[in-house]
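**Q** Structure for the following, please:
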Amino acid sequence: MTLLRFNTVDVFAEHQFGGNPLAVVHGADTLTTEQMQSIAAEFNLSETTFVLRPADPANTARIRIFTPRAELPFAGHPNVGTAYVLASEAERRKRPILDDTMKFEELSGVVAVNVLRNGAGIVGAQVAAPQQLSVGSGLAPGIVSALCGLPTASIEQSRHLPVIASAGNPFVFTQLRDRAALSAATPNQAAFEQHLPRELAAGLFLYVREPTSDPPIQARMFAPLHGIPEDPATGSGNVALIGLLAHLNSKPDLVLKARIGQGVDMGRPSLLQAMAAKRNGVVTATQVGGRCVPVMSGTLTLR
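**A** Okay, here's the model as predicted:
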């Protein structure tokens, strides 16, 4: 019999039961990949993380990230939530994290995460994407229309066609014409199976830009082939989105920041703070962060 501690936390949340829930399983060194996948399916959240000893003692931990159906090389909300949980535990033990900076070993590389504080203590975290922005092939608007059940007229094509981009985890990014179209989108699993296999992209990321609204960007992300019909908040998607928007901007040098809302249409409102730096026409760095709220803690028993 094996006993494992776990915590759950709402990530990119302003209050409990908002944002994107995450399960963090501690002391997972003895678990097999199959056991981790089964535990993630049991939690049935967008992602579950497993904390292991790092290969390099200079790093904080090794982290493995699983959806209910597959392991991911990188994801934003699992890094933010795991950092929040580990930093909060370290604080309670009177062993605060040095310089509020953590380094996680992941399949995508070493990921740097900074703890966010206010006067009350640790409130969240901010993660830097482990890879530089890459912009790949496009996808025909008609295919995107099939994926999300919208007419092609709902797809905004003036700034960019649907395109695969990644800062550690690839998504198909599609701008829609208005908020009504975003609300009406519905994932079509059969279309995903036909047109968007998991090895091509993690999911479909839809967004609208409304400069007079707060937040000025609203997004939704569908990944049914990962067991995630819709994700309340997608850090790896939003960190690539801010990089893509900086890439598309005509200025060769800039620092672009944005507040991005997600999860509203599924009753899990989330707020993400994203940033991209661009120098000499190249996006050199991207970050995403937000607040976290603890929800549960307990013990998982493996027999």
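**Q** going forward, measure contacts and count neighbours with C-alpha atoms only.
**A** Noted.
**Q** burial of residue 255, as a residue count?
**A** Using other CA atoms under 10 Å, residue 255 has 13 neighbouring residues.
**Q** One more: residue 32?
**A** Neighbour number of residue 32 under other CA under 10 Å is 10.
**Q** so how far is residue 50 from it?
**A** For residue 32, the distance to residue 50 equals 11 Å [CA to CA, to the nearest Å].
**Q** all helices for this structure, in order.
**A** Here the chain has its helices, by DSSP state H, at 33-43, 76-92, 141-148, 179-184, 189-195, 235-248.
**Q** Now do the buried residues in the fifth one.
**A** Just to be clear, that refers to helix 189-195. 189, 191, 192 (16 or more other CA atoms under 10 Å).
**Q** one more to put side by side:
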Amino acid sequence: MKFLFEQVTVFSDKKLDGNPLAVVVGADSLTHHQMEQFAKWTNLSETVFLLQPKHPDADYFVKIFTAEGELPFAGHPTLGSCFVWQQIYGQQNKSTITQQCEAGLINIKQINGRLAFMAPPMIRTGELEENERIKILNALGLTDNDVEACQWLDNGPGWLGIQLKSVATLLSVKPDYAQLKGYDIGLCAIYPEGDDKQLEVRAFCCSIAEEDPVTGSLNAVFAQWLIPQGKLPKHYVAGQGQCVSRNGLVYVSSDEYGIWVGGDVVNCISGTVEFD
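**A** So this is what the prediction gives:
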């Protein structure tokens, strides 16, 4: 069986920046096992499979896999799969797009020429227990003096969100992955006023001992966490990926409907993929 295959980069307008995504189009006949095996083979942070929608209000259905298994929702796969769906099915002019995924229905629209998804609601928040906090900060090479705030954040993927007091400290962190196995940790720090960016972000996927280049779901929960506190404006730009040579940019905006997370998407590879 042959399927259309696209590989795009998300959160950058340059082909070798941002976060790459593999997209298999029209994959309705593939089994869960085939999807899982292919995602392991691509060895990208995420691989997605575009399917026909099962909900009457959805334009398409997407299944999202890491090399470790399926995710109910993720940010850069949402923007990348929407971009491919638009290109393949000629839907570039559709004003609002509804994606179905395991987390439910996600609305997507164009904001200032970029695709943006509405951040799904946070399903879990909470404080970190003190013993666990000490362990994690030690493994990150941080102290309490470096930390502004710390909270569990969950919008499908679950994150331990840590706001640091300085961008310089954030960029210097070198995690001890052996001590952090089982955690997904997101760090952020606010830039001084007047900078082109307002926030810098890093994401550590500790179960696979890797830093994610640019992470839409994490940027979404940071916005949901920090905008209501007045720590960030309703419209801002976040950077992510400096420490892994990817200069991703995430464009966050708010309106009466919620928080939108946007970014550029660029096509890199087009072809077919064959499954047994």
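**Q** Need the TM-score between these chains.
**A** Aligned and superposed, the two chains score 0.90 in TM-score terms (TM-score structural alignment, normalised by the length of the second structure); 273 aligned residues with a CA RMSD of 2.3 Å.
**Q** before we move on, back to that, of all the helices of the first structure, which lies closest to residue 18 of the first structure?
**A** helix 76-92 (13.1 Å; CA to CA).
**Q** My guess is residue 22 of the second structure contacts residue 44. True?
**A** Yes - with contacts counted by CA atoms under 8 Å, residue 22 of the second structure reaches residue 44, the gap being 7.5 Å.
**Q** the more surrounded of the two?
**A** Shown here are residue 22 of the second structure and residue 44; by other CA under 10 Å, residue 22 has more neighbours (25 against 16).
**Q** Identify the residues contacting residue 156 of the second structure.
**A** By CA atoms under 8 Å, 6 or more residues apart in numbering, residue 156 of the second structure lies in contact with 71, 72, 73, 74, 103, 122, 123.
**Q** Quick one: buried ones out of these?
**A** Buried residues within these, counting neighbours by 16+ other CA under 10 Å: 71, 73, 74, 122.
**Q** Please flag which of the residues you listed sit within strands.
**A** Secondary structure assignment by DSSP state E places residue 71 of these in strands.
**Q** what stretch of the second structure does stretch 257-274 of the first structure fall on?
**A** Mapping stretch 257-274 of the first structure onto the second structure (TM-score structural alignment) gives residues 235-252.
**Q** which parts of that stretch are buried?
**A** Neighbour-count burial for stretch 235-252 of the second structure [16+ other CA under 10 Å]: 236-243, 246-252.
**Q** Next: stretch 36-54 of the second structure.
**A** Quick answer for stretch 36-54 of the second structure (16+ other CA under 10 Å): 36, 38-40, 44-51, 53.
**Q** How about stretch 268-276 of the second structure?
**A** In stretch 268-276 of the second structure, counting by 16+ other CA under 10 Å, buried: nothing.
**Q** How about stretch 128-142 of the first structure?
**A** For stretch 128-142 of the first structure, the neighbour count (16+ other CA under 10 Å) marks 128, 129, 130, 131, 132, 133, 134, 135, 139, 141 as buried.
**Q** same deal with stretch 111-121 of the first structure?
**A** 111, 112, 113, 114, 115, 116.
**Q** again, but for stretch 212-227 of the first structure
**A** Neighbour count says stretch 212-227 of the first structure has 215, 217, 218, 219, 220, 221, 222, 223, 224, 225, 226, 227 buried, by 16+ other CA under 10 Å.
**Q** wait, what's in contact with the last one?
**A** Under the criterion of CA under 8 Å, 6+ apart, the contact partners of residue 227 of the first structure comprise 46, 67, 68, 69.
**Q** contacting residues for the third one?
**A** Read that as residue 68 of the first structure. Contacts of residue 68 of the first structure (CA under 8 Å, 6+ apart): 37-38, 40-47, 226-228.
**Q** how does it look with 10 Å?
**A** 36-48, 225-228 (CA atoms under 10 Å, 6 or more residues apart in numbering).
**Q** And for the first one?
**A** With contacts defined as CA under 10 Å, 6+ apart, the neighbours of residue 46 of the first structure are 20-23, 40, 66-69, 77-78, 223, 226-234.
**Q** Check the last one too.
**A** If a contact means CA under 10 Å, 6+ apart, then residue 69 of the first structure has 37, 38, 40, 41, 44, 46, 47, 224, 225, 226, 227, 228 as its contacts.
**Q** farthest-separated two in those residues?
**A** Largest pairwise distance in the contacts of residue 69 of the first structure, by CA to CA, is 17.7 Å, between 38 and 224.
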